[in-house]
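*Asks:* This is a predicted model, with the sequence first.
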Amino acid sequence: MANKLFDNIIPQEPPTNDRSDVHALKSRLEWGEPAFTILDVRERRAFNEGHIMGAMSMPLEDLERMAATIQKSRDIYLYGEGEEQTAQAAQHLRSAGYESVSELRGGLAAWKAIGGPTEGIVESMTPAGADDYNVVARIKNHTETQNKEV
């Protein structure tokens, strides 16, 4: 007889859609879900100025060469300068055989709008927000951003 004590306690990974909302990515990061990669396909200069924390820089012109280092079955979230660049990169990866590629709607701007963590030269110069050191304010802010339209 199988032990059913732990069944349904650990949530299953959500399926990766062709296009994802930034809330879905933030939720996966907050739950500590493994086995996904965030790709920033903008120029390296833009990446260095600011990007989603943990994203890898993979400029569109280097995508074919660099993507070979990522398993084809891995969940990939990607974003670029705009929807067109993001869609172009996603199509390239899908045609190369990548199974789970998701375009991050709104890119970095949408990510920042919901308070997602960022890093980079410009981002490090941004002063801490009023709620950065107050746990109660951070919880309130988190609740508000979960309902924010992006």
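*Replies:* Here it is on my side, so go on. Numbering: from 1, shown residues only.

*Asks:* switch to C-alpha atoms for all contacts and neighbour counts from now on
*Replies:* Noted.

*Asks:* Name the SS class of L39, please.
*Replies:* Under the three-state scheme (DSSP: H, G, I helix; E, B strand; the rest coil), L39 adopts strand.

*Asks:* Distance of the closest residue to it other than its chain neighbours relative to I70?
*Replies:* With sequence-adjacent residues excluded and distances taken as Cα to Cα, 6 or more residues apart in numbering, L39 is closest to L78, at 4.6 Å. Separation of L78 from I70 (Cα to Cα, to the nearest Å) stands at 13 Å.

*Asks:* So those two - more neighbours on which side?
*Replies:* Comparing L78 with I70 by other Cα atoms under 10 Å, the one with more neighbours is L78, at 26 against 13.

*Asks:* quick one: that one and I38 touch, right?
*Replies:* Yes: proximity of L78 to I38 meets the contact threshold set by Cα atoms under 8 Å, at 5.6 Å.

*Asks:* Second structure for comparison follows:
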Amino acid sequence: MDAFFSLLPRPPALRSKSRVYDLKARLDWGEPALTIIDVRDRNQFNLSHITGAISMPLPELPARTLNSLEFDRDLYIYGDIDEEAAEAAAKLRAAGYRQVSELRGGLPAWKAVGYPIEATLTAFQR
């Protein structure tokens, strides 16, 4: 029976750097064992972010992840620029997380291909 399941298609494996297409394929696959982390400040997050992402601004890493995420969980990290994601990924790897992927191009790349984004209601309540 295991041989049968090994023949079925699988979503792309986690890499240290991922394209937006890789993350979208995993989301479309319906694989729940991943977390998308937005490392931009909360105001930027509230204006728009990848659907399903959680806000963990760069200065709060890795303290917040240590309290809420397992070390073996697949983490996709993004910001507005690749350097933000790289810095965040380095902090998480140093804290013991091994399944960390930097989303190349960040939110701008995600938006450029028309993938779903959302905004937090409080961003519009001024």
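*Replies:* Cool, the structure landed. On a predicted model such as this, the values are computed, not experimentally measured, just so you know.

*Asks:* now what about the TM-score between them?
*Replies:* Once the chains are laid over each other, their TM-score by TM-score structural alignment, normalised by the length of structure 2 reads 0.87; 122 aligned residues with a Cα RMSD of 2.1 Å.

*Asks:* So what does D38 of structure 2 match up with in structure 1?
*Replies:* Matched by TM-score structural alignment, D38 of structure 2 corresponds to D40 in structure 1.

*Asks:* so what's that match up against?
*Replies:* For D40 of structure 1, the residues meeting the contact criterion (Cα atoms under 8 Å, 6 or more residues apart in numbering) are F47, H51, A55, M56, S57, M58, P59, L78, Y79, G80.

*Asks:* Save these as JSON lines, and put in secondary structure and distance to R138 of structure 1 too.
*Replies:* Putting the contacts of D40 of structure 1 into JSON lines (DSSP: H, G, I helix; E, B strand; the rest coil; distance: Cα to Cα, whole Å) gives the following:
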{"residue": "F47", "secondary structure": "helix", "distance to R138 of structure 1": "27"}
{"residue": "H51", "secondary structure": "strand", "distance to R138 of structure 1": "21"}
{"residue": "A55", "secondary structure": "coil", "distance to R138 of structure 1": "23"}
{"residue": "M56", "secondary structure": "strand", "distance to R138 of structure 1": "27"}
{"residue": "S57", "secondary structure": "strand", "distance to R138 of structure 1": "29"}
{"residue": "M58", "secondary structure": "coil", "distance to R138 of structure 1": "32"}
{"residue": "P59", "secondary structure": "coil", "distance to R138 of structure 1": "34"}
{"residue": "L78", "secondary structure": "strand", "distance to R138 of structure 1": "27"}
{"residue": "Y79", "secondary structure": "strand", "distance to R138 of structure 1": "26"}
{"residue": "G80", "secondary structure": "coil", "distance to R138 of structure 1": "28"}
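
*Asks:* so which of those residues persist in structure 2?
*Replies:* The subset of the contacts of D40 of structure 1 whose aligned counterparts are also in contact in structure 2, taking both residues aligned by TM-score structural alignment, their matches' Cα atoms under 8 Å, comprises F47, H51, A55, M56, S57, M58, P59, L78, Y79, G80.
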